Each structure stands twice: as C-alpha cells, then as structure tokens.
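**Student:** just coords:
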C-alpha cells in the first residue's frame, strides 16, 4: 500500500471513529437538537376517511390546517389558511364546529396556569371566509353550540353566549368576581388535580347550558411576588389567588342549568357531596350526567339530572377503602347504557352498565390494566382500548366486543403503542416507540390492525444519534421488599465490569406514576447519556405506590406518602451498591416535584446509603400542598397528623449528618410553592446543616424560559461532577 492510500484510509477510519463518539452537550439538549417529528394537532374529520394537521409555513408566514386522506396520505386540500382570511393573517389555535363548517380561531394566547389560557377569539366561516370576533376583550374557553349558531365563553368569571347569526351577546351570569365567584371555569385546584378548565357543557339540542359555579370566598389566599426584569420593574408585583391547602376550606361548588330560550338558570340539588369533577350530557337531550365525590374521594357517585323537572337520580356509586380515580372514560351509547372503567376487581377494567346503573357485564378482565379507553364503534359493537397485557412497561392496542368476546390485538409489538382512531373507527394511526426506537407513525386497518402505510419514522433523529454511539437503556426488574420492581439502567458506553462506577438514581414515585417504560428517550435521557459518557451509571426503579401493577400495589402508600416509596429506593440503592461495578460510597439520587420530596427524604434519612441528592421544586411537607391531591392519599392533617409529619423532609433535617444536597425552586411556582423550599432552608439553617440552593426568579413549577433550563442543568451537572 503506498503512503498516500494508507494516509487516506487512516483518515477515513479515524474520522468514522470520531464521528461515532461525539459527546452530547447540554446546549444540544436544550436547543431542541434531539426533538422528535410529530403530527401536530392531528384530528379526524367526520367522514372518517380524512384527517387534519395544523402546520405553520415560516417562509410564507401562514398558518394552515391541511387535509390528508387516511388511505393514501396525500394532501387533498386546506381546511383553513390564514393568508386567505381577511383581517386575520395568523392564528395559534383552532377548534371546529360539530358540522365542520366553522372554526374558532385563537390569537394572542396567554397562559394562566397549567391548562388555562385566555386570548382573542374569532369565529371563521370556512365556506364564506367570513370572520366574526367573539368579544373585544380576551376571553376563555369559547365553544360552539351543537348547531354552530352560538358560542358560549367566559369573561371576568362570568358566562356569556354569543349568537353568531345576529351578532348579539347574552350575559348568563353576573356575579363573577376574581377570588370570589367563578362561573363556567374551574378554580386552581380543580384545574390542576381534576385536569379540566371548561366547566360548562351544551346540551345535545343546544337548548340548555350546564355550568359549575365556584364560590371561593372563604378559600385562603396565596400570594407570590413577581420580580420582573431589570430596567422595567422597580417594584415587585404580587400575584394573589385562592389555593386551598390540605385541611383548609375548599370552594363551594354548585351545578346550574341555563335555559337559553327563557334566559333563566336553575340550581341543581345533587345531595351530599364535596366535589363535582365531571359533567357530561347523555344521548338523551334531557339527561345530564354529573359525577360527585366526598372530600376523602373514596366514594364517587354518578347522577342523571332530568331537565324536564330538574330531578336527580343517582345511578351508580363507586367506593374504595383508599380513593376512587376520576377519569374521562364515561361513554353513553345509543340506548343510553354506558361504558365505565373501574378498579373494583383490583385492576383497571372496562364495564358496561344499563341506563339505570345495573351492571350488564365486565368487558375486560385479567391481571393487567386498561390504560386508555379509545371509544366504541356502534356498527361493529367493538370497544377500542390500550392496556398492559404485554407487561406493565409496555402498551398495546386492542379491540373487543362489548360482550367481552372476540378480542383482537391491533398493535402489540413490544414497546409503547398508542392509537388515534378515525371518526368512524375504520382506521387508526399508531404511534410506536421502544427503548431503541423513536416514535414511528403508521396507518392501520381498525378491523384487524393490518399495516396500511408508514407515515413518519423519525429516521433522521436515529441517523443523527448514530454519531454519538449511545449507551443502551437496559430494562429489567429488581427484587425489592418482596416485589419485582421495574428498573432501567444506563451504563457508560465503554462499560467495563471490572471497574467501579458511581451511581445516580432518578425517581418520581408519585401515586400511580410510571418512570420505567419501554419507550424512547425523553429529554432527561439525553442528559443521562451525557453523564454516562462522563463515567456514571444511571438507574431508575419504580417502587411501591407507582402505577400499572394493580390497585393494591398502587394504593399501599395510602395515609403514608413517602414511607414505602423511600423504603424501596433505599433498598434498591443498597442492593445495586452490592454489585461489583458500583461504588457503594458514591450513590446519588435526584428528583423533581414528588421526586424532590423523595430525594430530600433519601439524603436526610438514609445518608449511610446515599451520599448525594438533588431536589428540584420539592414538596417538603404535604401540609403545604393542595386539598384534592393530598387528601386523596392522606385524608386531612387534622385526621392524619403523623402521616403528614413523620414523612416530611423538614422533620428529618437533624438526621442529615453527611452527604451533599442541592435544593432548587422557582419563585413563581403556583403549584408546589417556593414556601416548601424556604421552610426547609430555615430548618436546615437552624439545624446548622450545610447544603447548596438555587432560586430561579419568576419561574413556575417547570423552571423554564429562555436559557433557564440550560442554566439549571449546568448547575446540576457541575454539582454532580464535583460531589458524586
């Protein structure tokens, strides 16, 4: 071989080795360099043969809603194009009327809390291109009536109805007032814990509007200082809102039904209850369903309200020694019988009840969980759902006859499958990923799951990741305290079992959660890959109290949040520390929110096992957290003082004898208040314990915005590299 050819060959080999050994940087992670392709705002059209996707053309500065054919994937048209709308050259959000002839377009969208927003909204007539502004002010939750002639919305805590045909507005309620009365929207704690904002529902014939009223006059107020930016804000501003902490007064919630024709509201007597977490009209236009729970949330009732005489019938009562979950699975069929999901046999399954609440049959059965109810096809009498039948870390998609027979696996490849069905249940788009495969979108026949075509496969991301020679995310189980717990582990790519490595454990551990799943990388996984490149092993164990392994496994932590979860993390760390390749003296743990609560307890109560901990936005006492979440698992502090205090990190600061601890919080966290961190800091200071802490001004529970996440992860990485 001549010298030139040798040099070229050597250069190619070295270049390939270098190209396959790039190290991930935090700048790449938080610039979105590893983001996935998605199907933005995917929605089936009524015909079941087409779907729409929202798309922004940056070059032209236009927002579109494009129409695609399911079968071929071909774009067949544009439903909405901002460049063709006179008076509105851009929109951020859209929602279609029931007959798909009109759309509500939103601009100047402003986030309030986790799910709530307000903005300027317009009704756009797709056929005529006519544009009508709903209100001159920013409003919330505009929704069409079933016949598309009216839009109900909320402004200044009052409900209004806009008549599109004659351009008039009717005010339904007049007593709305900030921090006192809310009509048609949920308060902070409902929004966060019952996961909905719009607290009104049109009847199927558009004659009635059911809505909730929240009287939060006696709910204690919480305030946060907003510091603003240098040069613009000389004095901090104060954000004051109602936040019911555990054991304190909740808002008084009542159900009302407004008669559009008579312009009159009637309050409905639902009997003895504390919360109204769901409203839904049945197939009969005169029957509204309402779900209520007691304060402990261990009794859930389903009521039917008859608008003919406003009588109420309780047709189902679900109870549990711990709590009953609230979900969105209730589905009324054509004969007004209904689908319901429940853990009554120890696992979450689907049930079919008659209109009067008599059980017809249990549709699914087995030692596995239904994790998503997709819907019911009246033509084939089949129910579509997602479950853990292939193992608790996996998700598969099935259909089954409503009588519980003829189950069909539609998408069960090992990993995480989720489905989006066409309106007529003839097709579904499956989203699949596993530990090695980023999201793949494919079209399937809903009758048998047959693959019809590929849509997107994120191959570009896989090609990009080839340069980094990433470590495998190993899925396994570990026997801890009599249970086989799910675990993942990431080792350095040049792992040598004869060497010894420090271990960083991540966990969340909140009730019903899951951190170990057979799915592709989330953002934090890229950070873990970066740490593995630097010689760390990273592991995660889902202990008792987490989800998808049955009712008893999940609810064992009742009344004692933090006790069994901590026992499992300590035992897992101890067992992993016995591995020859793990340095038992260098085991760290970190977590965010509930995970920060856990990591704080770990370093305080078990610093003989953990030498290092990071807690981000932690709950430090459940006394500081909201009623609905906390009391669901703990009852009230007045009833269960020891459950609250025995497992509070604040209680255990004097046990923090050794180890390194970093505490981080956002000052404008409306969810887990920075009060949690400030109270813990004071306890640590008075106990003369040394630790590190960071406060991010005006940042909420997610601690993001601008370079904030990059800065946060730089802080955590540097602390970890120095101390672990």
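**Tutor:** In hand now; what should we look at? Just so we're clear, the structure is a prediction, and the values are computed from it rather than from any experiment.

**Student:** From here on, just use CA atoms for contacts and neighbour counts.
**Tutor:** Will do.

**Student:** Quick check: chain neighbours aside, which residue is closest to the residue most central in space within the chain?
**Tutor:** Residue closest to the mean C-alpha point of the chain, counted by Cα atoms, centre = their mean, is residue 195 at 8.6 Å. Distances taken as Cα to Cα, 6 or more residues apart in numbering put residue 115 closest to residue 195, at 7.7 Å, once the chain neighbours are dropped.

**Student:** With residue 45 instead?
**Tutor:** Spatial nearest neighbour of residue 45, excluding adjacent residues (Cα to Cα, 6+ apart): residue 51 at 5.3 Å.

**Student:** Past whichever strand or helix holds residue 410, which element shows up next along the chain?
**Tutor:** Using DSSP states H and E, residue 410 sits within strand 408-411. Sequence-wise, the next helix or strand downstream of strand 408-411 (DSSP H and E) is strand 416-421.

**Student:** wait, doesn't residue 513 sit right on residue 546?
**Tutor:** Yes: using Cα atoms under 8 Å, residue 513 is in contact with residue 546, at 4.8 Å.

**Student:** structure B:
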C-alpha cells in the first residue's frame, strides 16, 4: 500500500511539473483569433463531376471564382475575378447549363438568412457583365436556359430578360408589413430555414411561388440605440405562440403570358417546402397543419393547377421538415421518415406508393446526400457507429450492398461531385480539428489530402489541455451521453467544483465526438483554473430515436431540467466532486434550462449563468413553440409550469443573466420579465445587457467582454 501511495504521489508530481511547463489559455487568445481553425471554402461541383469551383478572396476587396480538378487538386482556370470591369463579389450561382453566373455584390443582411444586394449576370463565354437591377434585390435565380432572371424586390416578383434587357413586374400587391410575394416572412425564415419562396420549373415556362399575407400578424418592435441622439424603433411582424400567423398560399406564374393563378390546396396552415419534379409540369408541395403533426406531400399539375396527395405523415408529437427529398428520372422519389421510430430512408413510386424502406435499425440517418442513379447508390450519413459519432455510407435502393465509406472515429461529413465519382470528406473529433480529404465514392478510398489543421494541433501542444472523456450516465431510468473535462493535473483525492454546460433543446446534441472550437477552449481554460466541466444530453435531445427525442412534448423544460438536476446530484457523489460547488450554464434554450435548474434544483446548484434565455414560451414564435407545445390556449399549464419567472422565490444561488437588446429571435423581453420577477421577489442577482447585440451577442470586443464577465462570475461564486 505504501509503495502504491508513493507511486501515485510521485506520478502526480511529474504531472504537475509537466503542467507547469505548459501554457495557460487566455480569454484574449480565445476571442482574438489565436486558435483560428482552417476550413474548406464552400465548393460546388461542376456538372461534369470531375471539377469543382471555389470562391477565393485574394485580397482586400478582391475575389475570384476558380475551377479545380478533383483528381489532381490543381487549379484549372479562373472563371471570373474582380477587376475594374467586374465588381468585388461575395457569392455566386451558376445557371443550370453553367453558361452564366449570378454574382452578388454590396450585400446587406436583413435577418439570419435573408440578404439584399446588387446582382450581376456574368456570361462565362463572352465575359459580358449585366446588372440585373439598379436597386437592391433579393434571391435572383436564373431560368434553366439562362435567358431570364426572376427576383424579388419590395415584396414583389420580377423577371429580367437578358436578351431584351427589359424587366417585367409579375406581382403588384406586395406591401411591407402586409403582403410578401416569393420571399418568406420572419418566422418561416427562422424556423423553416429558407428565404426564396419561388422556383423556376425545369424548362423555364413556369414559376411557382408562395404569397404571405401577414396583415394580421402582430407587430414587434425593438429599440435601436446606435450612436444617434435619439434611439429609433425597428418594427417587424413576429407571431408569438398562440397568435395569428401569416396566411400562406401557393401561386403559379405562366412566364410567357405573365398570368398569375392561385393553386387550391385546401387552405393549409403552413407550406414549408415547394420543389419542382423533373417533369416541368409537376410541382411537389409540402403542407402542415398548425400543430405540425400532419404533413401532406402534394403533386400539383401546373397545366391546370389540379393537385393529388402523394403521401401523408402523421405523428402524435410533430413531423420534422427536412430537405431530404429527391426525385428520380421517372419522378419516383426518396424520402426520410421517423415512422418506424428512427429516421430512415424510404423509396416511393411516382404515385406515392411505398416501394421499400431502404435503411433499418435502431440508429438515425442524420444527413441524406443524394442518389447516383447510374450505379443505384444512395449516399447518406448516420450514427450507426454510436450516437456521438457519424459516418458516411452508400446503399442500394433495395437496401442491399451497404458500404461504409469513412474510417476515422469521430464526425465525418461528405460533399459529393455531381456524378458521384468523388467526395470530399470533412472529419473532426474531440482531439482532431477539421481535416479535408478527397475519396472515391464507390469504396471510400482516399485519393488525396486537401487541407488540415496540423499547424493548429502543433500550436495547441504547447498548452495545458485536458482530454474530453466520453461516457454515459444513467439517471431517471435513461442512459444519457456525457463528456467530462478534468484539470490536467487532476488529483482524485481532491474535491473540485463542478460546472455543467448544456443546451437540451428538442433534437439537439452537445455530446458529440467533434471539434467544437471556442466554447471548448473556454471550458479548457476553466479546467486549467481548477474546475471540472461536464455536459449531459438529457431526454429530448437527438439521435437516439423518436421516442427519446419527443418525450418532452407539451412540457418543455420539465424532464430536461429533471435530468440535469439528477445528473448533477449523481456526479456530486463522485469523491473528487465538491457537492457544495455546482454550477450550470447555457445559451438560448440552454439559458432557459440553466435558469430552471438553479430554481427547481436550488438544493443542488449553487450558481447559474443564462445567456439570451427564453423565460416563457409564450414569448417565442409560433412555428418553433407550437411544434412542441401546441398553443398556450390549449396547453396553458405546459407553458406556465416551467416558466422561471413564475417562481422567482425559489432562487437561492448566484445567478447571472445576460441578453442583447437587438435580439430579434429571443427578445430581451424574456430577460426583462425575469428581472422584474426577481426584483419583486427581493432576490439579488447579477445581469448584463449588451446594446443592439443580436442573439449571438458578438461584434468588436463584445464576446471577449461577455466571457470575461462570465469567467469572473464563476471564479467569484463557484
């Protein structure tokens, strides 16, 4: 026994000396870009499948669109570069035949995804440059033959004819705050994640578009402080849970006549996707009811606007909207569904009859990449090797001949060439920053290394960084994924404060074997200062099947909070955890969680930090909230029983509340109501408000200031 004790002490001394020789992380380094990760610039495969294009920024105000060869990785040519004749451009889009490009300049953000800009059409052969409009416009898209451009401006749709250089206005009823043609409203953009709500068919004869009537949607306003003498109010339409949404309808434009007709879909509540089939006369449309638990996939005949239902998806909770829909040559289609309890791939004929469930098992398909019809191969990503890892596979439509294409353990993603002969694999793990490699799509064989972060890995060797330890924790009858970061000089005979991190939103995942970046650096900094960091993905998180994900339905913040409290109690039983020093933090949904954990678990948690938290789901938007909670009118207790400002008297520990006043997503109203509740309960707390900062709370020194404040708060209170 004595020899063992001496060995351990001696070993710890060696570790301490090694740690002492390593550098300590600083907040200035983390938020000053000292550990910047190299990424692969977004590439797009050329139609020939042998080459791809990358937008390169070659200097201040200089950009070029360059073509590369997949096999050699060498640059073949520069297609277009900014010059005296071509303005600096920041994005591009090819026409279907790759004869023309749309170049984006002078981009001005609106919301999370939407942009205004000045756009040009560049003819690849003649090198002629044509400005589409003198005004800033949205979402220009070339017709398949590259002769026309459709775009949105001031809530209306237009077509610009490149041959005649004439512009035709297709809709005239667009009006700010009332009617939007061809562009989504705020809540569709945020929750259904698309902006362009119009599409050309495959021969350029028709344009389908969505119209949003948001005249009955309540206004929301935010004070903007800026540098002016007087603040001003920014107003936009924001439908909160239980309130009126925009009325959405589908319309068809005959391009030759400019005639606009309405398609009768039976008054669906949401239309979250439209997509033309290969047959130019048929459009696919997805509709949802308000509860989002009944989806219809509808085929619309553009000749007479008649429609038929191809398939329906129903769920006791909700049906997810994805982009996992591919029409094959005969307009049979591939689709994903959770109908057997896990997200899998299915094959249907053109009439919507099920031909085959392609993938099966107690695991999830996490991404669908596409279909190689020539070789009958479907390419997808899944968690077959464990829910914290992801790999890439191909499989036939019969469900046979499955081949695993990636080998490294961690998170693998793929970007395929147009002919599915190659793919670029993006790999990372908890210990390996991003690597980009070229592989053959048939068997996964590596062809070439493209880019890695070996320089960053070498740089980090000089720092006292701890291993992220993955495990599981059984609480409340469930085996939950967990990771832990301990101080590098960890001594099992000491008791350390425990600081927990989580997000916990429906279908989310924080415990994943991947490279996370800045937050992980910060957690490592805290570990260097003597804290144990732990993260537990509780019930309601994703990639463990439908039932695990949807068990929190109608009561967001109940089971998830119970799991975080139970996990903290169980971890506090470890001999090296100080049960009197337990904290928790989170951002957005995670801020909602950390606030509730501190209140409902006031005998477990001594402190919490909540950044940009929801404090009542009554304040959040319709699409997200009602998907999980139904409306407040139907489920008042579900909304109020887990709203932290309804029980501020439970606060015992130290609490830091942070919000940006320019948050158009989780409004600062959430924190203001929490503040007022705590004041009236005579509870002391700390808080920070960042003027005009949005949900991400960044810009200039903002992140450095925020993380300095959080670090100081932890050191003072945990």
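**Tutor:** Thanks, I have the structure now. Bear in mind the structure is a predicted one, so any value in this text is a computation, not a measurement.

**Student:** quick one: TM-score?
**Tutor:** Once superposed, the chains reach a TM-score of 0.97 (TM-score structural alignment, normalised by the length of structure 2), with 703 aligned residues with a Cα RMSD of 1.2 Å.

**Student:** Which position in structure 2 pairs with the residue nearest to the centre of structure 1?
**Tutor:** In structure 2, the residue paired with residue 195 of structure 1 is residue 193, using TM-score structural alignment.

**Student:** which bit of structure 2 covers the strand holding residue 410 of structure 1?
**Tutor:** With TM-score structural alignment as the criterion, strand 408-411 of structure 1 aligns to 403-406.

**Student:** gap between the matching stretch and the chain center?
**Tutor:** Computed by Cα atoms, centre = their mean, to the nearest Å, the separation of stretch 403-406 of structure 2 from the middle of its chain amounts to 25 Å.

**Student:** Measure how buried the aligned partner of residue 680 of structure 2 in structure 1 is and give me the count.
**Tutor:** Under the alignment defined by TM-score structural alignment, residue 680 of structure 2 is paired with residue 686 of structure 1. Number of residues near residue 686 of structure 1 (other Cα atoms under 10 Å) recorded here: 11.

**Student:** Can you classify residue 529 of structure 1 as helix, strand or coil?
**Tutor:** Of the three states, residue 529 of structure 1 takes helix under DSSP: H, G, I helix; E, B strand; the rest coil.

**Student:** could you check the distance from it over to residue 541 of structure 1?
**Tutor:** Residue 529 of structure 1 is 17 Å from residue 541 of structure 1, where distance means Cα to Cα, to the nearest Å.

**Student:** Once you drop chain neighbours, what's closest to residue 425 of structure 2?
**Tutor:** residue 414 (4.7 Å).

**Student:** contacting residues for that neighbour?
**Tutor:** Residue 414 of structure 2 makes contact with 369, 392, 423, 424, 425, 426 under the criterion Cα atoms under 8 Å, 6 or more residues apart in numbering.

**Student:** quick one: which of those is nearest to residue 46 of structure 2?
**Tutor:** Of all the contacts of residue 414 of structure 2, residue 46 of structure 2 sits closest to residue 423, with 12.9 Å by Cα to Cα.

**Student:** can you give me the strands for the stretch 301-450 of structure 2?
**Tutor:** 306-314, 325-327, 333-337, 344-348, 354-357, 365-372, 377-382, 391-395, 403-404, 411-416, 422-428, 435-440, 446-451 (DSSP state E, counting those that start in this stretch).

**Student:** so which of those strands gets nearest residue 713 of structure 2?
**Tutor:** Ranking the strands of the stretch 301-450 of structure 2 by proximity to residue 713 of structure 2 (Cα to Cα) places strand 422-428 first, at 31.9 Å.

**Student:** returning to what we had before: quick one: the match of residue 195 of structure 1 and residue 703 of structure 2, what's the gap?
**Tutor:** From residue 193 of structure 2 to residue 703 of structure 2 the distance is 26 Å (Cα to Cα).

**Student:** With residue 487 of structure 2 instead?
**Tutor:** As for residue 487 of structure 2, its distance to residue 703 of structure 2 is 24 Å (criterion: Cα to Cα).

**Student:** Let me see the contact set for the counterpart of residue 91 of structure 2 in structure 1.
**Tutor:** Superposed on structure 1 with TM-score structural alignment, residue 91 of structure 2 falls opposite residue 93. Going by Cα under 8 Å, 6+ apart, residue 93 of structure 1 touches 104, 105, 106, 107.

**Student:** Residue 405 of structure 2 now?
**Tutor:** By Cα under 8 Å, 6+ apart, the contact list for residue 405 of structure 2 reads 391, 392, 393, 394, 441, 443, 444, 445.

**Student:** Mind checking what secondary structure the residue nearest to residue 45 of structure 1 has?
**Tutor:** strand.

**Student:** I'd say it and residue 70 touch.
**Tutor:** Yes: in terms of Cα under 8 Å, residue 51 of structure 1 counts as a neighbour of residue 70; the distance is 6.7 Å.

**Student:** Need the overlap of contacts for these two.
**Tutor:** Common neighbours of residue 51 of structure 1 and residue 70, using Cα under 8 Å, 6+ apart, do not exist here.

**Student:** And whichever strand or helix holds residue 77 of structure 2, how far out from the chain middle?
**Tutor:** Secondary structure from DSSP H and E places residue 77 of structure 2 in strand 75-81. Relative to the centre of its chain, strand 75-81 of structure 2 is centred 31 Å away, using Cα atoms, centre = their mean.

**Student:** Same check on stretch 141-151 of structure 1?
**Tutor:** Distance of stretch 141-151 of structure 1 from the chain centroid (Cα atoms, centre = their mean) equals 27 Å.

**Student:** who's in contact with it?
**Tutor:** Counting by Cα under 8 Å, 6+ apart, 97-99, 102, 104, 118, 121, 134, 152-154, 161-165, 197-198, 202-206 sit against stretch 141-151 of structure 1.

**Student:** That one corresponds to what range in structure 2?
**Tutor:** So stretch 141-151 of structure 1 sits over residues 139-149 in structure 2, by TM-score structural alignment.

**Student:** Buried residues of that stretch, list them for me.
**Tutor:** By 16 or more other Cα atoms under 10 Å, the buried positions in stretch 139-149 of structure 2 come out as 139, 140, 141, 142, 143, 144, 146, 148, 149.

**Student:** just to revisit the earlier point, next up, the contacts around the counterpart of the residue nearest to residue 195 of structure 1 in structure 2.
**Tutor:** Under the alignment defined by TM-score structural alignment, residue 115 of structure 1 is paired with residue 113 of structure 2. Taking Cα under 8 Å, 6+ apart as the criterion, residue 113 of structure 2 is in contact with 189, 190, 193, 194, 195.

**Student:** a markdown table for those residues, including distance to residue 610 of structure 2 and secondary structure?
**Tutor:** Listed next are the contacts of residue 113 of structure 2 as a markdown table, based on distance: Cα to Cα, whole Å; DSSP: H, G, I helix; E, B strand; the rest coil:
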| residue | distance to residue 610 of structure 2 | secondary structure |
| --- | --- | --- |
| 189 | 26 | helix |
| 190 | 22 | helix |
| 193 | 25 | coil |
| 194 | 29 | coil |
| 195 | 30 | coil |
